[in-house]
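> Sharing a model that was predicted from the sequence below.
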Amino acid sequence: MLNSLLPPLNQSDHVPLYFQIKNVIAEQIREGRLASGELLPSEYALMQMFNVSRATIRQALGELEMEGLIERRQGVGTFVKAKKIEPEIIKLTSFSEDMRSRGLKPGSKTLEVENILPDAQVMNHLGLSAKVPVWCVRRLRFANNEPIGLQYLYIPPWLKVDPEELIKLQSYYELLSRKGIKLAHASELLIARNATKREAELLNIKTGRPLLVADRVTYDMRNVCVEYVQFIYRADRYQYRLTLVA
């Protein structure tokens, strides 16, 4: 709930009033005093709270929306936006491990398990010189029961797996561990694109909304490829952070 004991605005300050209001609300969101999904007061209530015009409130809300801190739903109201899931790209982890490390409950729904003839892209990533069948597992991934991504997993033909294992699959890396396979490293390529109609339906977003796509190829200790996987994340719920050193 927006704290009623708000700091007074400095009318004589060179900082615009809308910017001061934006900073006050942003601070309460970042400090957790305004929780994810919480409904903000109406524009009229905010006008009364800060003793400013509607135009000033709308400008402040517009800034907060641009920063990804709130979302305005027509006919419903303005809500605090759910915090994005942000992995640290320093350690090779599975989706399930990543979610658990953030206090989130990972989930998975298998959409399809197929034995397919790979296209040129999949062959290249798996290091195949001939077109031989590979297993493809398409899954919808959840964090705290919210759909946040799609995952298309391609398994190299040398790795023998039971289709029943794949249908019930929760964590591929845990499956590899049970088979005695130790992971060494992975390469990952990130791109951005818009959601197709089918992707939007599965992820509960609008067609054309931005997606973050990560193509990963993972290798074991022998430097042999053990997977090519494509993660397709909702850009409003997932982001990457890189730490660069000089």
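Yep, that arrived. Numbers count the residues shown, from 1 in each chain.

> drop to CA atoms for contacts and neighbour counts, all remaining ones
OK.

> Met221 and Leu183 touch, don't they?
Yes. Between Met221 and Leu183 there is a contact under CA atoms under 8 Å: 6.0 Å.

> Could you check how far Leu189 is from Cys136?
20 Å (CA to CA, to the nearest Å).

> Settle it for me: which of these two has more neighbours?
Using other CA atoms under 10 Å, the more surrounded residue of Leu189 and Cys136 is Cys136, with 21 against 10.

> Now do the more buried one against Ile70, distance only.
From Cys136 to Ile70 the distance is 37 Å (CA to CA).

> Presented hereafter is structure B, for comparison with structure A:
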Amino acid sequence: MKLKINHNSHTPLHIQAEELLRKLIAEEEYQNGKMLPNEVDLSKQLAISRSTLRMALNKLVYEGLLIRKKGVGTKVAEMAVSSKSMNWLSFSQEMAARGIVIKDYEMHLTWVFPDEKIANFFEIGTDKKILKLERLRGKPEWPFVYFISYFHPRVGLTGEEDFRRPLYEIFEKDHSVIATLSKEEISATAADTFIASKLGVDNGSPILFRKRYVFDQGERPIEYNLGYYRADSFVYAVESRR
């Protein structure tokens, strides 16, 4: 594949390089594990500096699309769904933004009495029923995440909503509730019998466990979410900026 930068374009050089690299790594030979050309050759071919090229490469490394090893080179990463802690979205919005097609395998809606931990988070009594949403989701080939969400009665969800729509879009457009703040806890754990059966893994297999606490503009709690992810199909990326 011939790579060429348009030096007369108003689009910054590193953005053009990033777009070209995305096309390059989509080629079958690179998807099958072939190493990318080294930085010196690539920068010469594109007629840009190595620092400009490195900006583009770093972006793709951060996104989990490329793996770079010192003294070895750069190659395409094996495909795994990833999520970033910065710029959080609902799962549907997050995956759509990454161009990943998601399938709903199961969806269950029930009204339940919250346990003490959830009731304390929502600052309500354990005698007040709340809506619980459970979903098994994943790629068209296999499921990789099981979600359990609890919603504060203040949101106004009835259970009649179309939950195939992005969750926070439902909040905002149907109930005028804007999800503004997310606090998360991430840990590794072993799949119990129930989660193992849902994700298609062996009982006791390692999985990624994520708790998400979501608040509205007034920093009032609106969602308590638990996510169980297959460790072999999901990467959680964290970006820190000083």
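Sure thing, it's come through. The model shown is predicted, which means the values in this text are computed figures rather than measured ones.

> one step back: which of Met221 and Leu183 of the first structure has more residues huddled nearby?
Remark: of Met221 of the first structure and Leu183, Leu183 carries more neighbours, 20 against 11, as counted by other CA under 10 Å.

> Now check the second structure for the residue matching that one.
Correspondence of Leu183 of the first structure to the second structure, assessed by TM-score structural alignment: Ala179.

> could you list every residue that touches the residue most central in space within the second structure?
In the second structure, the centroid-proximal residue (CA atoms, centre = their mean) is Ser83; its distance is 2.7 Å. If you count contacts by CA atoms under 8 Å, 6 or more residues apart in numbering, Ser83 of the second structure has them with 94, 234-237.

> Can you give me the distance of the aligned partner of Leu242 of the first structure in the second structure to Met86 of the second structure?
The alignment partner of Leu242 of the first structure in the second structure, by TM-score structural alignment, is Val238. Noted for Val238 of the second structure: a distance of 7 Å to Met86 of the second structure, by CA to CA.

> any chance you could map the strands in the first structure?
Under the criterion DSSP state E, the first structure contains strands at 70-73, 77-80, 106-116, 134-143, 146-155, 183-194, 210-220, 225-234.

> okay, now the aligned partner of Phe231 of the first structure in the second structure: neighbour count?
Under the alignment (TM-score structural alignment), Phe231 of the first structure pairs with Gly227 in the second structure. Neighbour count for Gly227 of the second structure, taken as other CA under 10 Å: 19.

> Which residue in the first structure aligns with Phe151 of the second structure?
Aligned partner of Phe151 of the second structure by TM-score structural alignment: Ile155.

> And for Lys103 of the second structure?
In the first structure, Lys103 of the second structure lands on Gly107 (TM-score structural alignment).

> ok, the residue lying closest to that match once chain neighbours are set aside - contacts?
Distance criterion CA to CA, 6 or more residues apart in numbering; nearest residue to Gly107 of the first structure, sequence neighbours excluded, is Phe142 at 4.6 Å. Residues counted as contacts of Phe142 of the first structure (CA under 8 Å, 6+ apart) are 105-108, 148-149.

> need these in TSV with neighbour count, can you?
Converted to TSV, the contacts of Phe142 of the first structure look like this (neighbours: other CA atoms under 10 Å):
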residue	neighbour count
Lys105	16
Pro106	20
Gly107	19
Ser108	21
Ile148	22
Gly149	24
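
> What is the most widely separated pair among those residues?
Lys105 and Gly149 (14.0 Å; CA to CA).

> residue contacts, the residue mapped onto Arg212 of the second structure from the first structure?
Applying TM-score structural alignment, one finds that Arg212 of the second structure aligns to Arg216 in the first structure. For Arg216 of the first structure, the contact set (CA under 8 Å, 6+ apart) comprises 186-189, 227-230.
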